[in-house]
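Dropping a prediction and its sequence here:
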Amino acid sequence: MPWHYIGSCPDGERFLLDGVNVWDAPWHDTRRHARIFDPLYQQPMVFGVYELRLPARTITFAAGEFSNCVWGFFREAL
């Protein structure tokens, strides 16, 4: 399934997914991978797929480092 870019940020900087700061909850590794393209250079990359498991819902996303401590975030296309 295709993934779409939702944003990037430096390590630890506030980044919201569905209103939740990704750095405030543990990331659960799904052992899946997402083939994505760097939005700036269109370079193919492979990022891990993670879940934020909250009491009322689970947020699934792909994340990885574009460069040292600069994280990119993707969601599955609907």
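Here it is on my side, so go on.

can we go C-alpha only for contacts and neighbour counts from here?
Will do.

Tell me where this structure has strands.
Listed in chain order, the strands of the chain (DSSP state E) span 3-10, 16-17, 20-21, 28-37, 44-53, 58-67, 70-76.

Need the ones you listed in a markdown table (columns: mean neighbour count).
Converted to a markdown table, these look like this (neighbours: other Cα atoms under 10 Å):
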| stretch | mean neighbour count |
| --- | --- |
| strand 3-10 | 16 |
| strand 16-17 | 14 |
| strand 20-21 | 14 |
| strand 28-37 | 14 |
| strand 44-53 | 17 |
| strand 58-67 | 18 |
| strand 70-76 | 19 |
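
one more structure, for comparison:
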Amino acid sequence: MSWVYSGTMSGQSFHIHEIDIVKEKWIDTGVRAQVEDPLYGVIKTCPIWKVKKNNQEITFVAGEFSNNVWVIYTKQS
């Protein structure tokens, strides 16, 4: 599966498919994905998370690349 950089957050809201993932419980899928750091271009291995809300489930990759700075990736369309 291919993941694309979606943005960086530091505690503020972050929406994927109209769901603010900051306000929801992240469920660790136990699977990891390799993604490219958007700033330095190095490959990092990060957890694949899922969030469930209102009968909708979204999956994303998130890694804390700096203190409380999360980089978010979503599935490539």
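Perfect, I can see it now. Everything numeric here is computed off the predicted structure, so don't read it as measured data.

Excluding chain neighbours, what is closest to Trp35 of the first structure?
Residue 35 of the first structure: Arg, not Trp. Excluding the flanking residues, the one nearest Arg35 of the first structure by Cα to Cα, 6 or more residues apart in numbering is Val46, at 4.6 Å.

With Lys25 of the second structure as the reference, measure out to the aligned residue in the second structure for that neighbour.
Using TM-score structural alignment, the equivalent of Val46 of the first structure in the second structure is Thr45. To Lys25 of the second structure, Thr45 of the second structure is 21 Å away according to Cα to Cα, to the nearest Å.

Same question for Trp49 of the second structure.
In terms of Cα to Cα, Trp49 of the second structure sits 10 Å off from Lys25 of the second structure.

same thing with Val61 of the second structure?
Distance of Val61 of the second structure to Lys25 of the second structure, computed by Cα to Cα: 14 Å.
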